[in-house]
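1. Quick one, what's the 3D model for this:
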Amino acid sequence: MSLDLDTTVSITRASLASDLVAAGVTVVAAGLSPGSSGNLSVRATDGTILITPGGAVLGSLDAERLAVLDADGEWIGGDKPSKEAALHLALYRKNPEHRAIVHVHSPQAVAASCLEPWAPNSALPPITPYFVMRAGQTPLVPYRAPGSPELGELLSGLSFPFHAALLQNHGQLTSGRNLADAIDAAVEVEEASRITLITTGKERRLLDEREIADLTERYGSSWTPVNR
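-> Model (predicted):
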């Protein structure tokens, strides 16, 4: 007997909710989400989005209380969504093939977001192959208060491709084709931030344009050559 559409949607949503709860545990275990900071979301094939509620502790999420947004971003179920929902929606629009977003206040990325950006296309330099492969260029989004709709507007206004960003004096944001990819990107942003901070003021050897082009072609990440 075939399942009707409503039943199929319910099963899919339950599966995504379980994935989101597990992702929250992973993010906390990786040291990316202190306290009740940060938020996660995942998008179903019908455009429905599950996002963590405001003030939720990512390591102890309740699948039954996750906020549900429709394809237009309207709140249609669960607890009240994170105040950063507009930021998630903007990054989904930027990367329509992506199904998951991680926003965390990881300490090294926050510290790096307080510095002047390395270049217009990336706050962080091409310092490791894994950063270029899994995160790619990571622009700095200018400061606005957390939850401000302007954050999403500023992100959308950046014309070049990217799926990771630093939010000035705030944290980091990554998207991926699934939660594992988005988390991997967040881990690499944190690590690249750490290495950038400890090598600041020293003579650094960065990946060159040929090495970057090879990685982006092989792994599908983005890096726009710039004159600095």
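2. alpha carbons only for contacts and neighbour counts from here, please
-> OK.
3. dump the residue contacts of the most centrally placed residue in the chain.
-> Nearest to the geometric centre of the chain sits T174, at 1.9 Å (C-alpha atoms, centre = their mean). Going by C-alpha atoms under 8 Å, 6 or more residues apart in numbering, T174 touches I101, V102, H103, A135, H163, A164, A165, A182, I183, A185, A186.
4. Adding secondary structure as columns, could you present those residues in CSV?
-> Shown next, in CSV, are the contacts of T174 (DSSP: H, G, I helix; E, B strand; the rest coil):
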residue, secondary structure
I101, strand
V102, strand
H103, strand
A135, coil
H163, coil
A164, strand
A165, strand
A182, helix
I183, helix
A185, helix
A186, helix
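5. show me where the chain has helices.
-> 5-29, 85-94, 107-113, 129-134, 149-156, 179-199, 209-219 (DSSP state H).
6. The third one - contacts with which helices or strands?
-> Which is helix 107-113. strand 164-167, strand 171-176, helix 179-199 (3 or more C-alpha pairs under 8 Å, 6 or more residues apart in numbering; DSSP states H and E).
7. Tell me how far the second one lies from the chain's centre.
-> Centroid separation for strand 171-176 versus its chain: 2 Å, with C-alpha atoms, centre = their mean, to the nearest Å.
8. and what of stretch 205-215?
-> 23 Å.
9. May I see the buried residues of that stretch?
-> Using 16 or more other C-alpha atoms under 10 Å as the test for burial, stretch 205-215 gives I212, A213, L215.
10. about what we covered before: can you tell me which of the helices and strands packed on helix 107-113 is nearest to L91?
-> Closest to L91 of those, according to C-alpha to C-alpha: strand 171-176, at 7.2 Å.
11. how many degrees apart are the closest one and helix 179-199 in direction?
-> Inter-element angle recorded for strand 171-176 and helix 179-199: 140 degrees (by axes from the mean of the first three to the mean of the last three C-alpha atoms, to 10 degrees).
12. Could you also give me the structure for this second sequence? I'd like to compare it with the first:
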Amino acid sequence: MNARRDDLIRAARSLFDRGLTHGSTGNLSVRAEGGILVTPTGSSLGTVTADELSLIDDRGRHLGGPAPSKEAFLHAAVLRARPGAQAVVHTHSTHAAAVSCLADLDPSDALPPLTAYFAMRIGRLPLLPYYAPGDDALEALAERTARDHVALLLSNHGPVVAGKTLSAAMDALEELEETAKLFLLLRGVATRPLTPAQVDALRPPN
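-> So this is what the prediction gives:
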């Protein structure tokens, strides 16, 4: 349990120090003995400590420690949907959040496969409708969608990414953010995304 706590705090610091979260935004979780460790409500990923982490069960119910993030239910839902995943990372990272605010995105696939690594680490990126932060009406939809997708983009909010390990979830989150940045840089310019055949050859198994 202590190693999982330490890993979660290192990941939180890394996200904050590199500007992938700001203020008290963003939350992380990892499976642990007895439940799921998740960052607490109102915390900054730049200052949260290991003894401040919350413990929830697989339905998002609070088991121990401080009150969990108001989006703990979302972490629990994604982990239920993806039994092979060990961790979930949610940020309001600038470029992915910006894409989530655009009109006329394909809700089944919000970003084109501009790079091989996006195709490998993310695959298709569904855009979920807007729900207020902490609105657990999102729970059932997030769980259904996560069964077939490693990452979700919440409208006017930001990305949610699962991984077989915490480091894999972090890598995928960063790939999503960099692809969102490329997408915004290239808007209005003719682009050459990977072909469907190229994507299929790279797409990760669910």
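13. TM-score for the pair, please.
-> With the length set by TM-score structural alignment, normalised by the length of the second structure, the two chains reach a TM-score of 0.94; 206 aligned residues with a C-alpha RMSD of 1.7 Å.
14. how about the helices and strands packed on helix 107-113 of the first structure, which one is nearest S113 of the first structure?
-> Ranking those by their distance to S113 of the first structure (criterion: C-alpha to C-alpha) puts strand 164-167 first, at 5.8 Å.
15. now do the same end-to-end measure for stretch 182-190 of the second structure.
-> 13 Å (C-alpha to C-alpha, to the nearest Å).
16. again with stretch 96-104 of the second structure
-> First-to-last residue span, stretch 96-104 of the second structure, C-alpha to C-alpha: 15 Å.
17. ditto for stretch 60-72 of the first structure
-> 28 Å.
18. now swap in stretch 123-143 of the first structure and tell me
-> Chord length of stretch 123-143 of the first structure, first to last residue, is 13 Å (C-alpha to C-alpha).
19. List the buried residues of stretch 46-64 of the first structure.
-> 48-54, 56-59, 61-63.
20. My guess is A185 of the first structure contacts R134. True?
-> Yes: between A185 of the first structure and R134 there is a contact under C-alpha atoms under 8 Å: 5.1 Å.
21. and A30 of the first structure, what is it in contact with?
-> A30 of the first structure neighbours (C-alpha under 8 Å, 6+ apart): V187.
22. And for T47 of the second structure?
-> R13.
23. What is the neighbour count of D104 of the second structure?
-> Here the count is done by other C-alpha atoms under 10 Å, and D104 of the second structure has 7 residues near it.
24. now swap in H75 of the second structure and tell me
-> Counted with other C-alpha under 10 Å, H75 of the second structure comes out at 32.
25. Aligned to it, what sits in the first structure?
-> Mapped onto the first structure by TM-score structural alignment, H75 of the second structure lines up with H88.
26. Would you mind measuring from the closest residue to its match other than its chain neighbours to N178 of the first structure?
-> Distance criterion C-alpha to C-alpha, 6 or more residues apart in numbering; nearest residue to H88 of the first structure, sequence neighbours excluded, is I101 at 6.7 Å. Distance, I101 of the first structure to N178 of the first structure, by C-alpha to C-alpha: 8 Å.
27. Pretty sure R203 of the second structure sits against M120.
-> Yes: using C-alpha under 8 Å, R203 of the second structure is in contact with M120, at 5.0 Å.
28. Could you find the counterpart of G19 of the second structure in the first structure?
-> So G19 of the second structure corresponds to G31, using TM-score structural alignment.
29. Tell me if I'm right that its match and S106 touch.
-> Yes: with contact defined as C-alpha under 8 Å, G31 of the first structure counts as touching S106 (7.2 Å).
30. More neighbours: which of the two?
-> Between G31 of the first structure and S106, S106 has the larger neighbour count (other C-alpha under 10 Å), namely 25 against 14.
31. need the contact list for that one.
-> G31, L32, S33, P34, G171, Q172, E190.
32. Aligned to it, what sits in the second structure?
-> When the second structure is aligned by TM-score structural alignment, S106 of the first structure is paired with S93.
33. measure that match to T179 of the second structure for me?
-> Counting by C-alpha to C-alpha, the gap from S93 of the second structure to T179 of the second structure is 12 Å.
34. what's the answer for D51 of the second structure, then?
-> Distance from D51 of the second structure to T179 of the second structure, by C-alpha to C-alpha: 35 Å.
35. My guess is V132 of the first structure contacts S221. True?
-> Yes: applying C-alpha under 8 Å, one finds V132 of the first structure in contact with S221, separated by 7.0 Å.
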